[in-house]
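K.L.:
Would you be able to build a 3D model of this:
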Amino acid sequence: MTDQQQAPEESFISHLIELRARLVRAAIAVIAVTLALTPFMQQIFDLLSAPLLAALPTGSKLLATGVIAPFVVPLKVVLLVGFVIALPYVLYQAWAFVAPGLYQHEKRFALPILTSSFALFLLGMAFCYFFVFGVVFKAVAGFAPASVQVAPDIDAYFSFVLGMFLAFGATFEVPIVVVVLVRFGLVSVAKLKEIRPYMIVGAFVVAAIVTPPDVLSQLMLAIPLILLYEAGVFVARFVAPREKPADDEVTGSDAA
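P.N.:
Modelled structure (predicted):
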């Protein structure tokens, strides 16, 4: 095998080694933060369950139907919180791996997109926790008959909360997706405005799929989704690639 043939292979192997190292560092960061939060496992789960308990009658508690659920579910919550706290470092490792292969103008665009994506995802989770949960849980509890004691299972509650966090976190990423699509010329601002009616219908369809089957929670996902889409269209106007004037194209063709 010649030196020219060995060079690409060695480069590929070195990239794999670097990728493994950065994945290990990211995993260690998540595990370290999770372990640091483990002594506060009960308090963190109580904080997560506070919106539901606030909507239930005074003295209500969640149920643990599984044998090890009282330990496993709070541990899952701590792992989720640990991942969110360590996410900036995880994203830094991803950025450090791909940045050497980017051009300077790509780095200037990618870094703000990366940080904005993280901030918007956290904003979506915060909106869900501080606003959506309180409204939805009170509405659901209000429909319960007087003969029914509402005591959700903690495992089912965690699954519900995780799904809602992911749904609203992803929803708040819509402006980033719109800006990236426009910036790389995959779609134009005019086209985004043209498909606005379809997007509104799609927002309600998505909300109906990922939220509980009640109108209130669906509206609280669909409306922000529509508003964030409009915000993305507005910002995309400033990052859209400039089209060459027709006069320049004619001059270029004449010169040829």
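K.L.:
CA only for contacts and neighbour counts going forward, please
P.N.:
Will do.
K.L.:
Buried residues, the longest helix seen in the chain. List them.
P.N.:
In the chain, assigned by DSSP state H, the helix with the most residues is helix 3-37. Within helix 3-37, the residues scored as buried using 16 or more other CA atoms under 10 Å are 19, 22-23, 26, 29-31, 33-35, 37.
K.L.:
now stretch 197-215
P.N.:
Buried, per 16+ other CA under 10 Å, within stretch 197-215: 199-200, 203-204, 206-208, 210-211.
K.L.:
With distance to Gly82 and secondary structure added, can I get those in CSV?
P.N.:
What follows is those, written out as CSV (distance: CA to CA, whole Å; DSSP: H, G, I helix; E, B strand; the rest coil):
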residue, distance to Gly82, secondary structure
Met199, 35, helix
Ile200, 35, helix
Ala203, 31, helix
Phe204, 32, helix
Val206, 28, helix
Ala207, 28, helix
Ala208, 30, helix
Val210, 24, helix
Thr211, 25, coil
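K.L.:
Show me what the helix or strand that contains Val182 is packed against.
P.N.:
Assigned by DSSP states H and E, Val182 belongs to helix 174-183. In terms of contacts (3 or more CA pairs under 8 Å, 6 or more residues apart in numbering; DSSP states H and E), helix 174-183 is packed against helix 104-127, helix 215-239.
K.L.:
closest one to Ser60 among those helices?
P.N.:
helix 215-239 (22.9 Å; CA to CA).
K.L.:
which strands and helices sit next to the helix or strand just after the closest one?
P.N.:
Once helix 215-239 ends, the next helix or strand along the chain (criterion: DSSP H and E) is helix 246-255. Judged by 3+ CA pairs under 8 Å, 6+ apart, helix 246-255 is in contact with no other helix or strand.
K.L.:
Now show me the structure for the sequence below, then we'll compare the two:
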Amino acid sequence: MKRIHLSIYYLQELKYRMIYAAIGTVLLFFTTYQYKQALIFLILPQGLSHFITSGLTEIFFTYMQICTIISLSFGFVTIVIQIYLFLRPGLYFYESKIALNILVGTVLFYTYLYISVFPLLTKLLWAIFSTYSHNFTPIHLTFEPRLNDYLTHVQYLNKILCFSFPCIISLSLVLKYTNKNLWIKYRGISYIIAFSLAAFITPPDILSQTIVGFPIVLFYEIQIVFWTLYKEYQKQLLVR
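P.N.:
Predicted coordinates for the structure are as follows:
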């Protein structure tokens, strides 16, 4: 009976924590909706103030989409923190320390990613691809960017950035218990897995799959290069 009472107590605590996280997510959604225009302005290219729309409800659903993505992203972070606080009393000290380090590292990584890297990438990609539209010489081409299309491409970039940290962690863990020759031997299989994962999480078109799959392959190759340089560095230390 005592175990049953304890189980009910822990389930109630977990339920309350999830309710708090859900309420916080909903409140954040309504808060971001009050600043919806400012949020869209932040992700638009600098110096561009002209977009077109072709649907009556396009602007409304664009607002809803932006606010939902932001609120769910922060809500997911809140849920992870609540789960950690729920499990912490039952963890060993080293387990709690490792989980806390991963949690803090994840928050800092994504904070830096979206404050520094994300605006730089959107600006760079806009400058690269808009050049082709402005310099189309065979015929007179008027470039009028559509807001919904631009935000769709920004979402693809957001997916790449979201999966970057889990890919780095997963590859680092696999790297710890394997060797470099094994990674090089099965490089082709890893490419197939990367693009299969990209096909699973993106719309059914080759461009979207390439945009998501190529960074995973790039992380894979960077890990191999980093491991090689790190081993050479260790050898140099042993020689000295």
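K.L.:
What's Thr171 of the first structure aligned with over in the second structure?
P.N.:
Matched by TM-score structural alignment, Thr171 of the first structure corresponds to Ser164 in the second structure.
K.L.:
In contact with its match, which residues are there?
P.N.:
For Ser164 of the second structure, the contact set (CA atoms under 8 Å, 6 or more residues apart in numbering) comprises 215-216.
K.L.:
Please compute how far the helix holding Val182 of the first structure lies from its chain's middle.
P.N.:
14 Å (CA atoms, centre = their mean, to the nearest Å).
K.L.:
what about Phe51 of the second structure, distance to Leu151 of the second structure?
P.N.:
11 Å (CA to CA, to the nearest Å).
K.L.:
Please say which of these two ends up with more neighbours.
P.N.:
Leu151 (17 against 13; other CA atoms under 10 Å).
K.L.:
just to revisit the earlier point, from the buried residues of stretch 197-215 of the first structure, which two are the most distant?
P.N.:
Farthest pair in these (CA to CA) is Met199 and Thr211. Separation: 17.7 Å.
K.L.:
Now do the buried residues in the helix or strand Ser130 of the second structure falls within.
P.N.:
Following DSSP H and E, one finds Ser130 of the second structure within helix 118-134. Counting neighbours by 16+ other CA under 10 Å, one finds that the buried residues in helix 118-134 of the second structure are 118-119, 122.
K.L.:
of all those, which comes closest to His5 of the second structure?
P.N.:
Phe118 (48.2 Å).
K.L.:
Identify the residue nearest the aligned partner of that closest one in the first structure in space, chain neighbours excluded?
P.N.:
Applying TM-score structural alignment, one finds that Phe118 of the second structure aligns to Tyr129 in the first structure. In space, Tyr129 of the first structure comes closest to Pro51 once its chain neighbours are excluded; the distance is 7.5 Å by CA to CA, 6 or more residues apart in numbering.
K.L.:
still on that earlier bit, quick check: which element contains the match of Thr171 of the first structure?
P.N.:
Here Ser164 of the second structure sits within helix 147-176, counting by DSSP H and E.
K.L.:
Which SSE is immediately downstream of that helix?
P.N.:
Following helix 147-176 of the second structure in sequence order, the next helix or strand is helix 180-185 (DSSP H and E).
K.L.:
quick one: the match of Phe118 of the second structure from Leu122 of the first structure, how far?
P.N.:
10 Å.
K.L.:
again with Met220 of the first structure
P.N.:
Going from Met220 of the first structure to Leu122 of the first structure by CA to CA gives 17 Å.
K.L.:
Also Phe143 of the first structure?
P.N.:
31 Å.
K.L.:
who's in contact with the counterpart of Val30 of the first structure in the second structure?
P.N.:
Counting by TM-score structural alignment, Val30 of the first structure corresponds to Thr25 in the second structure. By CA under 8 Å, 6+ apart, the contact list for Thr25 of the second structure reads 71-72, 74-75.
K.L.:
Return the closest of these with respect to Phe200 of the second structure.
P.N.:
For the contacts of Thr25 of the second structure, the minimum distance to Phe200 of the second structure (CA to CA) is 20.6 Å, reached by Leu72.
K.L.:
ok, the closest one - how many residues close by?
P.N.:
The number of residues near Leu72 of the second structure, taken as other CA under 10 Å, comes to 17.
K.L.:
host element of it?
P.N.:
Under the criterion of DSSP H and E, Leu72 of the second structure resides in helix 58-87.
K.L.:
That helix: average distance to aligned residues in the first structure?
P.N.:
Helix 58-87 of the second structure, aligned to the first structure and superposed, deviates on average by 2.7 Å (mean CA distance after the TM-score superposition for the first structure).
K.L.:
What count of nearby residues applies to the nearest residue to Leu113 of the second structure once chain neighbours are set aside?
P.N.:
Excluding its sequence neighbours, the residue lying closest to Leu113 of the second structure (CA to CA, 6+ apart) is Leu161, at 7.7 Å. When counting by other CA under 10 Å, one arrives at 18 neighbours for Leu161 of the second structure.
K.L.:
Also Gly55 of the second structure?
P.N.:
Neighbour tally, Gly55 of the second structure, other CA under 10 Å: 9.
K.L.:
Quick check: the aligned residue for it in the first structure?
P.N.:
Match for Gly55 of the second structure (TM-score structural alignment): Gly66.
K.L.:
ok, now which ones touch the residue most central in space within the second structure?
P.N.:
Taking CA atoms, centre = their mean, the centroid of the second structure lies closest to Cys162, which sits 0.7 Å from it. If a contact means CA under 8 Å, 6+ apart, then Cys162 of the second structure has no contacts.
K.L.:
if we go to 10 Å?
P.N.:
Counting by CA atoms under 10 Å, 6 or more residues apart in numbering, Cys162 of the second structure makes contact with 73, 110, 113-114, 156.
K.L.:
Many thanks, we can stop here.
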